[in-house]
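K.L.:
sharing a model prediction with you, sequence too.
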Amino acid sequence: MYMQRFEIFILGSLLAWGMVTVLRVGRRRHGLPPGPRTVPLFGNALLLANGKDLHLKLTDWARSYGDIFSLRIMTMTMIVLSSPTAIKEVVDKHGWVASSRPGNYIGEICGSGGDVNLIFAADSPRLQKIRRVVARFFSPQNSLRYIPAENAESTVLLNDLITQPAAFSDSIRRYTHSLAKIMAYGQRAPSFHSEEVQEFYTALDQLIHALGFGTYPPFDLIPALKWVPPPFAPWRAVGVHIKSVRSAMHTRMYEGVRRRQAAGDAESTECFIGKVLQSKIPEGDEEAYSHTGLALLDAGSDSSAAFLLSLVLVLATYPECQERARAEIDAVVDGMRLPISEDFPKLPYLNALIKEVMRFRPQFPTGVPHLMTGDVVYKGYHVPKDSMVVLNTYALFHDPEIFEEPEVFNPDRFLKSEHGTRPGVDNTDFRDNFLFGGGRHLTSMRLIWALKFGAATDPSTGKPLSRELDFYSSEGSVVMPKPFDCVIEPCSKQHRDAVVHGLVDAKLFLGRYEG
């Protein structure tokens, strides 16, 4: 009898311990920053389940809980930073414990670079070396070599927008993809509708969807899910397909560079992959460096297109800003010549307009997540080892204490202050790269110089469509406008003739990146 009672006691104790342990999963631990109320086991995961408009949810919580708050997603702690000071104190000042990245199982099965992915891979000496190589290749000095290519490709873009204005979104995506491909692989993309470009964007869209928060189960939180049998794991088939398509695409472009180098093609030695093939890379690292080329192509194609589409939407919505920028350009550009990069420093309002587009609708509203490899304390709150840190730049750019009327599109704010902030705001904690986009200056300048952008009209009423700017898609990490219509036409016959005249030299120059 005594043994039976003892066994019942032990079993009851184990069950009680198990229940307490399970109920503690998802709870916010003592010392963490505040945040929304958690529920047992799930924490705050159910609040983020659909993965849509994550930056807007995080911004709402930042208004309630401050510039540092926490979320519990089952066993994981997420720390959200929403001010320049919080980002500087937690991430910038503690780079040795804040520079790693959280794991991403879906990224691995989709073949997005594994342990050398520039965005998702955990920090390592090997990855640091690759980042240094990429930084050197895209340094301001080295980037000057691609100005002729940008001049030529942007001229082609202007002509495409004049001759096919209804297909402006396709033309912009072709342009950004082609320029990125020239830099990464020494080849251009003459047509958006080519099989290669369609294959690239289809695979990229599938990858972005797969990586979106909430698309698939939380493998990195519940590792056992990785072993779900294939019949019950549709993500495996999706990952295998994406990996197969992208690997074949990468191999084809990579071997193309190698083949052209062997044939003595000069341009194939200047692109990123060409430099990789010419360098003395340690045995076993060539594949790691080569996959970086595809990552650069992804980033250059997607984020640059997102910015230019946002610019077009803003220009069509705020004609007064467009006209003011055009008048400034016309005062600097002599005669009917296409603007060049040397003109840009003389255009303060255009610079302010570009910065305001990036502030108003940032392409990366939650940045790239960091993984803490050590403990940090900020404002008395514990930022623990193994927590994920999110840089909530959208909240930063829409903080009324930092920016006056942040929901109003107003380029003039950047004429009054370097960072566009309210009078009296301390800017010492602002990063130089909160707003970036030097490579977008030339294209923006030429678009406004050559073309007029207007709101599309409602066929049933003949009136301009709504000037609201809230229709943005935020699946994945990049935010861009949802499909929209607008009216595009050349500023004058003389502007159109200047583009047509420049097109001859542009196509002649770009011929070196074809074949």
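P.N.:
Looks like it arrived, so ask away.

K.L.:
going by C-alpha atoms from here, please, whenever you check contacts or count neighbours.
P.N.:
Fine.

K.L.:
would you map the strands across the stretch 51-200 of the chain?
P.N.:
Using DSSP state E, counting those that start in this stretch, the strands assigned to the stretch 51-200 of the chain run over residues 68-73, 76-81.

K.L.:
do you have the helices of the stretch 51-200 of the chain handy? List them.
P.N.:
54-65, 84-87, 95-98, 105-109, 125-137, 140-143, 147-163, 168-185, 195-211 (DSSP state H, counting those that start in this stretch).

K.L.:
try the stretch 301-450 of the chain
P.N.:
319-332, 348-360, 393-397, 413-416, 441-450.

K.L.:
which parts of the second one are buried?
P.N.:
The reference is to helix 348-360. Of the residues in helix 348-360, 349, 350, 351, 352, 353, 354, 355, 356, 357, 358, 359, 360 count as buried by neighbour count, 16 or more other CA atoms under 10 Å.

K.L.:
which pair in the residues you listed spans the largest distance?
P.N.:
Using CA to CA, the pair of these lying farthest apart is 349 and 360, separated by 15.8 Å.

K.L.:
picking that back up, nearest to residue 216, out of the strands of the stretch 51-200 of the chain?
P.N.:
strand 68-73 (14.4 Å).

K.L.:
so which elements touch the closest one?
P.N.:
helix 54-65, strand 76-81 (3 or more CA pairs under 8 Å, 6 or more residues apart in numbering; DSSP states H and E).

K.L.:
and the strands of the stretch 51-200 of the chain: which comes nearest residue 258?
P.N.:
Among the strands of the stretch 51-200 of the chain, if distance is taken as CA to CA, the winner is strand 76-81, at 43.4 Å.

K.L.:
centre of the chain to the closest one, how far?
P.N.:
Strand 76-81 sits 20 Å away from the centroid of its parent chain (CA atoms, centre = their mean, to the nearest Å).

K.L.:
what does stretch 458-465 give?
P.N.:
Put simply, stretch 458-465 sits 34 Å off its chain's centre (CA atoms, centre = their mean).

K.L.:
below is structure B, check it against A:
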Amino acid sequence: ALFFTGVGVCLVKQVFKKKIPAPYPPGPPGLPLVGNVLDMPHIKPWLTFTEWGKKYGECNISHVELLGQHIFVLNSVKTAMEMLDKKSSIYSDRPVLPMSGELVGWKHILSFLPYGDRFRRYRKNFHRVIGSCDALAIYNPIEEIETHRFLKRVLATPDQLQEHIRHTAGAIILRISHGYEVKDNSDPFVDLAERALDNFSRATSPGAFMVDFIPSLAKVPEWFPGAGFKRLAREWHETVDEMASAPFNFVKDQMAAGIAPKSFTSAMLEGRILTAEENDIVRWSAVSLYGGGADTTVSTIYSLYLAMTLYPDVQKKAQAEIDDVVGPDRLPSFADRDSLPYTEAIVKEVLRWNAVAPTGFPHCVAEDDIHDGYYIPKGSMIVPNIWFMLNNPQTYANPSQFNPERFLVNNGKKPEPEPRTIAFGFGRRICPGLLLAEASTWLSTVRSLAVFDISKVVENGVEITPEVDPSTGTVSHPKPFKCSIKARSAKAVALIQQDVDY
């Protein structure tokens, strides 16, 4: 029933279709009326987008139409830069996503905001707190304390690696966003973020919900055949509301009691009488920071451990560099960063090898455009295929191989292109937390390698090789895997177990 409602809507659109001033880019041909509904992938869409790019992509743009909604997939960095950077004045909007934005309730976070005044106010707030190395330096002690606690947890229970990574990412971002110190086990705010962000990834996956292409379906009741998405949205909305309100109310209570530590939220509230709208902006700015940092970094650091399990020679080379520069008597700190180029290259390679946001987040074009002779109508969704950009064999030699040396000057050979200009998005919608994400990843990397040997697990005399299999979703995670994590020496154990005091 729901499908035929959509076809009816599409028929009406076809009747009023206007003549286009230039052709669309090539793409799969589609069917009458419904277009490419059957072509839109639900599992690892970036792989299908890559195939489209190879088959139809002489202009590096592929085009599909779903029930009247135009989607353009960008498969090259050059095209993404030309459109999303150089023409950012018209390519910086966001599409209205009825499922995740309107029904689930994410529409107030930075990633969903239309380009305009509220968006600029969020960005300005972020820039003050995490937009420069100087601003971030205030939070270096928090990062170092929480990363040290992470090492202790991993040493004690290495089989719970993924939970420890998630706990630490949540601890760092909640201290920065809300001044909240997480509990040692099963922290309610960390668990809340995990649930909410898993729902976010599922709700925003390209092509996952028909309502994103036929917004009128949002009005159908839950009991209507095929409207199970409405029940999901209601349940997910409750989680989003709690994620926005619970830590914000914690800060306000702490401020009222005069015991609130300095944080993004307290700095925005302190000494000001806010209007309802300003209060709302602070609350959702903080959610954007908390949500943005609580999941993406988890994927990156888990990928680091996967890479070190699979590439022991890379690990040994990094450890030799750390041993030479830092020595065995202390843990590495941010002060060592400039002296550890190979470790820095590992961080870059983790960003490239594991595309955390494989299809980015769709942009929306604010007015009709002609690009390279092709028509891009107003309101179209623009999807950068970030996974392929980071795995294009013409850009990165043997892209499936984890090889940090690609980012170093070797025998006069130029380094391969910097992945951070791709991995964090494009134009005015580039991730505002990229410096924080890089800093967290670097510190976890250097400290883990300084004290741990990471290797394959041996079970019943058989070495288990983990599979490289990223999950589907807007935020992609490596498939859970087993690895052996052991302290490198008695001295390493002593460093890990010393009191955390910075």
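P.N.:
Received it, and whenever you're ready, just let me know what you need. Bear in mind the structure is a predicted one, so any value in this text is a computation, not a measurement.

K.L.:
distance to residue 404 of structure 1 added to the helices and strands packed on strand 68-73 of structure 1, as CSV?
P.N.:
Formatted as CSV, those follow (distance: least, CA to CA, whole Å):
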stretch, distance to residue 404 of structure 1
helix 54-65, 16
strand 76-81, 20
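
K.L.:
which of the ones you listed sits most buried?
P.N.:
With neighbours taken as mean count of other CA atoms under 10 Å, those reach their highest mean count in strand 76-81, at a mean of 24.

K.L.:
Provide the aligned range in structure 2 for that one.
P.N.:
Mapping strand 76-81 of structure 1 onto structure 2 (TM-score structural alignment) gives residues 69-74.

K.L.:
how big's the offset between the matching stretch and structure 1?
P.N.:
When structure 1 is superposed, stretch 69-74 of structure 2 averages 1.2 Å from its matched positions, counting by mean CA distance after the TM-score superposition for structure 1.

K.L.:
what residues does that stretch touch?
P.N.:
By CA atoms under 8 Å, 6 or more residues apart in numbering, the surrounding residues in contact with stretch 69-74 of structure 2 are 49, 60-65, 80, 213, 377, 379-385.

K.L.:
list the residues that contact the counterpart of residue 90 of structure 1 in structure 2.
P.N.:
Using TM-score structural alignment, the equivalent of residue 90 of structure 1 in structure 2 is residue 83. Residues in contact with residue 83 of structure 2 (CA under 8 Å, 6+ apart) are 91, 371.

K.L.:
kindly recompute the last result at 6 Å.
P.N.:
Applying CA atoms under 6 Å, 6 or more residues apart in numbering to residue 83 of structure 2 gives no contacts.

K.L.:
relative to residue 113 of structure 1, which of the helices of the stretch 301-450 of structure 1 is closest?
P.N.:
Residue 113 of structure 1 lies closest to helix 393-397 among these, at 26.0 Å (CA to CA).

K.L.:
equivalent range in structure 2 for that closest one?
P.N.:
With TM-score structural alignment as the criterion, helix 393-397 of structure 1 aligns to 386-390.

K.L.:
the matching stretch vs structure 1, average offset?
P.N.:
Average distance, stretch 386-390 of structure 2 versus aligned residues of structure 1 after superposition (mean CA distance after the TM-score superposition for structure 1): 1.4 Å.

K.L.:
run through who's touching that stretch.
P.N.:
Residues from elsewhere that reach stretch 386-390 of structure 2 (CA under 6 Å, 6+ apart): 76, 352, 355, 358, 359.

K.L.:
count of residues packed around the first one?
P.N.:
Yep, that's residue 76 of structure 2 we're talking about. 20 (other CA atoms under 10 Å).

K.L.:
next one: the last one
P.N.:
Under the neighbour criterion other CA under 10 Å, residue 359 of structure 2 is assigned a count of 29.

K.L.:
alignment lookup: it to structure 1.
P.N.:
Under the alignment (TM-score structural alignment), residue 359 of structure 2 pairs with residue 366 in structure 1.

K.L.:
got the contact list for the residue lying closest to residue 474 of structure 2 once chain neighbours are set aside?
P.N.:
In this structure, residue 474 of structure 2 finds its nearest non-sequential neighbour in residue 201, 4.8 Å apart by CA to CA, 6 or more residues apart in numbering. Shown in contact with residue 201 of structure 2 (CA under 6 Å, 6+ apart): 473, 474, 475.

K.L.:
how about a cut-off of 10 Å?
P.N.:
Residues near residue 201 of structure 2 by CA atoms under 10 Å, 6 or more residues apart in numbering: 100, 295, 357, 472, 473, 474, 475, 476.

K.L.:
over to residue 232 of structure 2?
P.N.:
Residues in contact with residue 232 of structure 2 (CA under 10 Å, 6+ apart) are 99, 103, 104, 199, 203, 222.

K.L.:
which one of these sits closest to residue 54 of structure 2?
P.N.:
Nearest member of those to residue 54 of structure 2, counting by CA to CA, is residue 203, at 27.9 Å.
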